[in-house]
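Participant: Using only what follows, build the 3D model:
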Amino acid sequence: MSTADPCAKPGLMPFQQALNLLLEKVTANGHPLNTEKRPLAQADNRVLAQDIIAPIDVPPFNNSAMDGFALRAEDLTQFESLTLVGTALAGTPFTGTVEKGECIRIMTGAVLPAGTDCVEMQENTELNNHHSDTTSIVFRQSVKSGQFVRQQGQDIVSGSQVLPKGQLLGSADIGLLASLGLTEVEVFEPLKVAIFSSGDEIIQPGHALDAGQIYDTNRYTLNALLNKLPVSIKDYGCIKDTPEAVRKALLLADKSADVIITSGGVSVGDADHIKPVVDELGTLELWKVAIKPGKPFAYGHLANAQFFGLPGNPVSALVTMYKLVLPALQQLMGMSKQSSMQCRAITTTPLKKSIGRLDFQRGVYNIDEDGQCLVTVTGNQNSAVLTSVSKANCFIVLPAEQGDVSAGETVTIEPFDHML
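Facilitator: As a prediction, this is how the structure comes out:
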């Protein structure tokens, strides 16, 4: 039987409303990023600050897609074999004109010679030079005009937009820009992001745990996520649970960062000092979102930097970082709006769900032999159980009004992208 979520108290902001507000506020509170010219070899994983307009056609000429023979297609309606009169290599074109009844040996990428309109692969031909001084090529089948020819401008037409401003450049994009002959591009400078954890119980990996201590998980998770974006990270470590330590860290980070991201210290415990200190030093504009995990999420701004306060539990920190902070950062760094892919799947396991908050449960989906998408929950969904995410390849997205789900029911899933 489904129950009401005891944490879904009045005043929690629905997820989509919180995300919309966040995107609106970060734009209003943010500072425009400077731009810089970067050599193409150093532009990977940077955000374009300009539309890229093609200065040339790609390819710049008609060329062969195969090793074989260039010919005029209509000739094979009259001739079974054609006289071989030359060779065209990639980078070394055949400079003459191919006449009726003739063909040219051609390599992949070579310019299509004048007088020809197609290419036949060499596997469908044979050499015939037994009865004359000339070499002829026997073609075993008919061909079509345009066959195995890469037409000029087939990939890119001169004057067309190739990539839009806001594109996060990847490997294929860099190659595409190189195909245009570009040596540099204008990109936005990296966003400066400061991070720190808070908690007297937290120590760093490599040290032995004393009673009541746990290892600092969240800064490693945050660093791994942020390293996939064009940001400059300043890691301030783990801050003690005192107002003085929190105030000092926030003021220091505010001097040099565009964004401050903290984990822990934003709930209602006696040692949760980050929220009141942000209220003191700046403005807190969002606190508590109707999601699970991650309810005690906070957003505000200081004199210079925008502030994102993540919950301390590791799954809550990861989910709020991924679902709320990353879209805000992407907008701040000039990236085009990103959309999450969602699809439907049948759950193979029951899903326990209280009514009241949007729930991002963790699951593993696969496609069975009948093409049906199936999903299985990754065990314990407690917000402290990080293995629930590391074993997963998707979120199972359960609406706030949804209760328990039986095995065999259809649910919405959101496959993880490259960030996770």
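Participant: When you work out contacts or count neighbours from here on, use the C-alpha atoms and nothing else.
Facilitator: Will do.
Participant: just the helices in the stretch 1-150 of the chain please.
Facilitator: 15-29 (DSSP state H, counting those that start in this stretch).
Participant: And the stretch 151-300 of the chain, by the same measure?
Facilitator: 171-179, 218-226, 243-256, 274-281.
Participant: now the longest one against helix 274-281, angle please.
Facilitator: Computed by axes from the mean of the first three to the mean of the last three CA atoms, to 10 degrees, the angle separating helix 243-256 from helix 274-281 equals 60 degrees.
Participant: one more, for comparison:
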Amino acid sequence: MTSAPGAPRKPLLPLDDALAQLLAAVSPLTATEQVSTFDADGRVLAANVVSELQVPAFDNSAMDGYAVRAEDLMFGSNELRVTQRIAAGAVGEQLQAGTAGRIFTGAPVPPGADAVVMQEDCTRIHDERDGEPETIRVNTTPLPGQHIRHAGEDVQRGDCVLPAGTRLSPAELGLAASIGMAQLKVVRKPRVALFSTGDELVMPGTVAPQDMPPGAIYNSNRFFLLNLLRRMGCEVADLGIVPDNREATIAALQRAAADNDVILTSGGVSVGEEDHIKPAVQSLGTLDLWQIAIKPGKPFAHGRIGAAHFIGLPGNPVSSFVTFLVLVRPFLMRLQGVQESAMKSIAVRADFDWPKADKRREFLRVRHNANGGLDLFSNQSSGVLTSAVWGDGLVDVAPGEPILYGQAVRFIPFQGLLA
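Facilitator: The predicted structure is shown next:
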């Protein structure tokens, strides 16, 4: 996939084309499992969730107050005798004309009542301690239906409340529980093998900072990639650090391809003499995508080794982090059956200038400021991981597009990408 010596260099593939090619290569997993609704956070539904009941199941009070007949207060006295007390889980009796029922939030509205008046809008005139029937004065004129949550206003019987392909969050789990779903059918977890390449890499804890040999660096990529994969609902096989030689790289790829859906590597995908990933993958399978027009993250690769997808990320930590978010994340979502995986951006004011537009599509690390705009991290180098910690999102900059102070830019929050 490299150009012959002296031949014109092939243009880098635009990010959107690379992503489309990547997603087109994905066949969603078909194996499923039943899991407890308690344990389904982050999983992807494999079947529609259809309600067998309506929610709410009955008309109920949205407030602590009094159940009344609105007609009584429109045309009669505003003083009503309280004849019953209805708590959540209780069932009231028929409400007679000229009476009210003390009611609490979530309690069924008694037959005959068609409104609830907040207790703050009522004054108690008498109660049983006075030796007289409890009586209230209603200081407002309620409308029919006021402060009543009607049966079925949330969910109707037979509604598909959650379609297959939904990635479950706490809100979806609560909705599933509200219609009685104790278990959910979900797509099995993708199996992902992860390893890093590089003789310079050292694991934290194995060598003290003061004893680090010249040229050595701690392996930060392994930590954030492992946990990003777990957040994406993956079952991760951590294969550690692979030395910079062809034989070791081939052996690691063969081992990873044996029983995983995806092989994810970081480092070794550039064009140096010690970058062995590309020829190793090509010797075992195919390399269909290599190098894209993105900054940071140009040396990104995708191919196949047997039934396993291979994805190679750059070794620079910010490059690895960004390419995971913009390419690997939607890939893994599609693998689990999620159709809508596009990054969502919002327009936010740039409180900075970016005059040096690049030919590639850029992703700048930025942070909201107190004035509602975005500040730019001072060092946008692909090796400066502090930029990803300091920032709360990325600005998506089109190729050749400078940014002027005060201009609206496309902001992609980390919050939506890291969940």
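Participant: Among the helices of the stretch 151-300 of structure 1, which comes closest to residue 30 of structure 1?
Facilitator: helix 243-256 (13.0 Å; CA to CA).
Participant: got the buried residues for that closest one?
Facilitator: By neighbour count with 16 or more other CA atoms under 10 Å, helix 243-256 of structure 1 contains the buried residues 246-247, 249-251, 253-254.
Participant: so which strand or helix has residue 330 of structure 2?
Facilitator: helix 329-335 (DSSP states H and E).
Participant: who does that helix touch, helix- and strand-wise?
Facilitator: When contacts are defined as 3 or more CA pairs under 8 Å, 6 or more residues apart in numbering; DSSP states H and E, helix 329-335 of structure 2 packs onto helix 15-24.
Participant: so what corresponds to residue 243 of structure 2 in structure 1?
Facilitator: If you follow residue 243 of structure 2 across to structure 1 using TM-score structural alignment, you land on residue 240.
Participant: Do you have the strands of the stretch 101-250 of structure 2 handy? List them.
Facilitator: For the stretch 101-250 of structure 2, the strands defined by DSSP state E, counting those that start in this stretch cover 115-118, 122-126, 135-138, 148-149, 160-162, 183-187, 191-197, 201-202, 217-218, 235-242.
Participant: Who are the packing partners of the fourth one?
Facilitator: Applying 3+ CA pairs under 8 Å, 6+ apart, one finds that strand 148-149 of structure 2 contacts strand 60-61.
Participant: which residues in structure 1 does the strand it packs on align to?
Facilitator: Going by TM-score structural alignment: strand 60-61 of structure 2 matches residues 63-64.
Participant: how big is the offset of the matching stretch relative to structure 2?
Facilitator: Once the two are superposed, stretch 63-64 of structure 1 sits an average of 0.7 Å from its aligned residues in structure 2 (mean CA distance after the TM-score superposition for structure 1).
Participant: Show me what that stretch is in contact with.
Facilitator: By CA atoms under 8 Å, 6 or more residues apart in numbering, the surrounding residues in contact with stretch 63-64 of structure 1 are 106-112, 119, 148-152.
Participant: give me the number of residues near the match of residue 243 of structure 2?
Facilitator: The number of residues packed near residue 240 of structure 1 is 18, by other CA atoms under 10 Å.
Participant: quick one: it and residue 246 touch, right?
Facilitator: Yes - using CA atoms under 8 Å, residue 240 of structure 1 is in contact with residue 246, at 7.3 Å.
Participant: between the two, what contacts are shared?
Facilitator: Common neighbours of residue 240 of structure 1 and residue 246 (CA under 8 Å, 6+ apart) are residue 198.
Participant: Output the residue interval of structure 1 matched by the helix holding residue 330 of structure 2.
Facilitator: Against structure 1, helix 329-335 of structure 2 falls on residues 326-332 (TM-score structural alignment).
Participant: on that earlier part again, mean per-residue distance, the helix holding residue 330 of structure 2 versus structure 1.
Facilitator: Mean deviation for helix 329-335 of structure 2: 0.6 Å (mean CA distance after the TM-score superposition for structure 1).
Participant: still on that earlier bit, out of the helices of the stretch 151-300 of structure 1, which gets nearest to residue 316 of structure 1?
Facilitator: Among those, helix 218-226 sits nearest to residue 316 of structure 1 (CA to CA), with 9.8 Å.
Participant: what's the mean deviation for that closest one versus structure 2?
Facilitator: With mean CA distance after the TM-score superposition for structure 1, helix 218-226 of structure 1 averages 1.0 Å from its match.
Participant: That helix corresponds to what range in structure 2?
Facilitator: Against structure 2, helix 218-226 of structure 1 falls on residues 221-229 (TM-score structural alignment).
Participant: contacts for that stretch?
Facilitator: So stretch 221-229 of structure 2 is in contact with 192, 194-196, 235-236, 238, 240, 266, 315, 317, 320-321, 324, 418, going by CA under 8 Å, 6+ apart.
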